[in-house]
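**Student:** compute the structure for the input listed below.
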Amino acid sequence: MKLVDVIQPKSIKIPLQSSTKESIIRELIQVLEKQNLFNDPEDVFKAVMERERIMTTGVGREVAIPHCKKQECNQFAIALGIHPGGIDFNSIDNKPVKIFFLLLGPEENPGMHIRLLSRISRLIAKDSLRQGLLNASGPQEAYELLKAEEEKYFEIVS
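**Tutor:** Predicted coordinates for the structure are as follows:
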């Protein structure tokens, strides 16, 4: 499964308005809630925050990948948000986070959940993609950048 099979321009928010870890996660959940992917946004929020309590998903390089698996999620979904100024997300490198990927998925498919996390991590390691996302004028441009980078990267690896 490709990221572009899961993420869509309507699940990308540029810029994010929130200023705290909790409010950023809520804002990203709201983006996905509009797509009717789950019934209870508060339950999803609690699950994501519980995962954050175990270990931060601020992976460094101004990126965080909050995520959770929920029974009520009948399919995988990714919201991408950009916060140009960055916020404190308890990132492993102690730097503010500007790029957020929220991944939600069904509990019964943990292997795909891990593959999607891995795919995000490999792609976002590229400085050019991170810079492109930070400079994107809107959701469509961010989606096209992600799509092009994913096609280029996995064509080389395959």
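**Student:** contacts and neighbour counts: CA atoms only from here.
**Tutor:** Fine.
**Student:** in this protein, which spans are helices?
**Tutor:** Here the chain has its helices, by DSSP state H, at 3-6, 21-33, 41-54, 110-124, 127-135, 139-157.
**Student:** out of these, which is the most enclosed?
**Tutor:** Ranked by mean neighbour count, the helices of the chain are led by helix 21-33 with a mean of 19 (mean count of other C-alpha atoms under 10 Å).
**Student:** please give me the structure for this one as well, since I'd like to look at both together:
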Amino acid sequence: MTFIMDMVKNGGVLVGIEATEKEPAIDETLTAFCNRGKYSKIQRTKLKNAIMEREGTGSTGIGNGGAIPHCRIGKQDEVQLYISVAKNDIEFQSIDGKPVKILFLIVLPKENSSLHSEALKAIASLMKNERFFRYLKEATSEEIILETIEDYEAEIA
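**Tutor:** As a prediction, the model looks like this:
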């Protein structure tokens, strides 16, 4: 297993979110993954507040249909990556002005800044690979996303 896949194993994948705006898309993603038992409703609220606070400093919609909303919380020691693919475009105030189709929502340990930069760098690198990123944005199932990530990481290894 490699870094992106490790982060996904700690988090999860969701295909077909309904939201078409930034905050509802983040909210829908968080709700789905908190329902998997990782976080309580109180923790979910803290996560959302932390992510929206980060979004307030500048959009994490980094272009080409992707966004990396993220936050640093608590004393956890693992990075969790939640990948959400939207049914329709999401208005995200991206730096290129284009809508977002896929969210890479990252929950990071508060005290580990090296993991923070490593996680963002890994996702940004994946997004720069046009072929694999296109496959992810067009994915219709969790299995397709996981296979695409495995193939990508095997190719760059």
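**Student:** tell me which of the helices of structure 1 lies nearest to residue 68 of structure 1.
**Tutor:** helix 41-54 (5.3 Å; C-alpha to C-alpha).
**Student:** reformat the helices of structure 1 as CSV; add distance to residue 87 of structure 1.
**Tutor:** Putting the helices of structure 1 into CSV (distance: least, C-alpha to C-alpha, whole Å) gives the following:
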stretch, distance to residue 87 of structure 1
helix 3-6, 25
helix 21-33, 7
helix 41-54, 15
helix 110-124, 18
helix 127-135, 14
helix 139-157, 20
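**Student:** from what I can see residue 73 of structure 1 touches residue 106, true?
**Tutor:** Yes. Residue 73 of structure 1 lies in contact with residue 106 (C-alpha atoms under 8 Å); the separation is 4.9 Å.
**Student:** do you know which of the helices of structure 1 lies nearest residue 95 of structure 1?
**Tutor:** Across these, closest to residue 95 of structure 1 is helix 21-33 (C-alpha to C-alpha), at 13.2 Å.
**Student:** what packs against that closest one?
**Tutor:** Contacts defined by 3 or more C-alpha pairs under 8 Å, 6 or more residues apart in numbering; DSSP states H and E place helix 21-33 of structure 1 against strand 12-13, helix 41-54, strand 77-87, strand 97-105.
**Student:** could you dump these to JSON lines with distance to residue 147 of structure 1?
**Tutor:** Below are the helices and strands packed on helix 21-33 of structure 1 laid out as JSON lines (distance: least, C-alpha to C-alpha, whole Å):
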{"stretch": "strand 12-13", "distance to residue 147 of structure 1": "13"}
{"stretch": "helix 41-54", "distance to residue 147 of structure 1": "26"}
{"stretch": "strand 77-87", "distance to residue 147 of structure 1": "13"}
{"stretch": "strand 97-105", "distance to residue 147 of structure 1": "15"}
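**Student:** and the ones you listed: which comes nearest residue 128 of structure 1?
**Tutor:** strand 97-105 (13.3 Å).
**Student:** what range in structure 2 matches the closest one?
**Tutor:** Aligned by TM-score structural alignment, strand 97-105 of structure 1 falls on residues 100-108 of structure 2.
**Student:** buried residues in that stretch?
**Tutor:** Neighbour counts over stretch 100-108 of structure 2 (16 or more other C-alpha atoms under 10 Å) mark 100, 101, 102, 103, 104, 105, 106, 107, 108 as buried.
**Student:** roughly how far apart are the second one and residue 16 of structure 2?
**Tutor:** Just to be clear, that refers to residue 101 of structure 2. The spacing between residue 101 of structure 2 and residue 16 of structure 2, counted by C-alpha to C-alpha, to the nearest Å, is 10 Å.
**Student:** what's the overlap in contacts for the two?
**Tutor:** Residues touching both residue 101 of structure 2 and residue 16 (C-alpha atoms under 8 Å, 6 or more residues apart in numbering): 85, 86, 87.
**Student:** which of these sits closest to residue 6 of structure 2?
**Tutor:** Using C-alpha to C-alpha, residue 85 comes nearest to residue 6 of structure 2 of those, at 18.9 Å.
**Student:** list the contacts of that closest one.
**Tutor:** 14, 15, 16, 17, 101, 102, 103, 136, 137, 139.
**Student:** same check, this time on residue 59 of structure 2
**Tutor:** By C-alpha under 8 Å, 6+ apart, the residues touching residue 59 of structure 2 are 92, 93, 94, 95.
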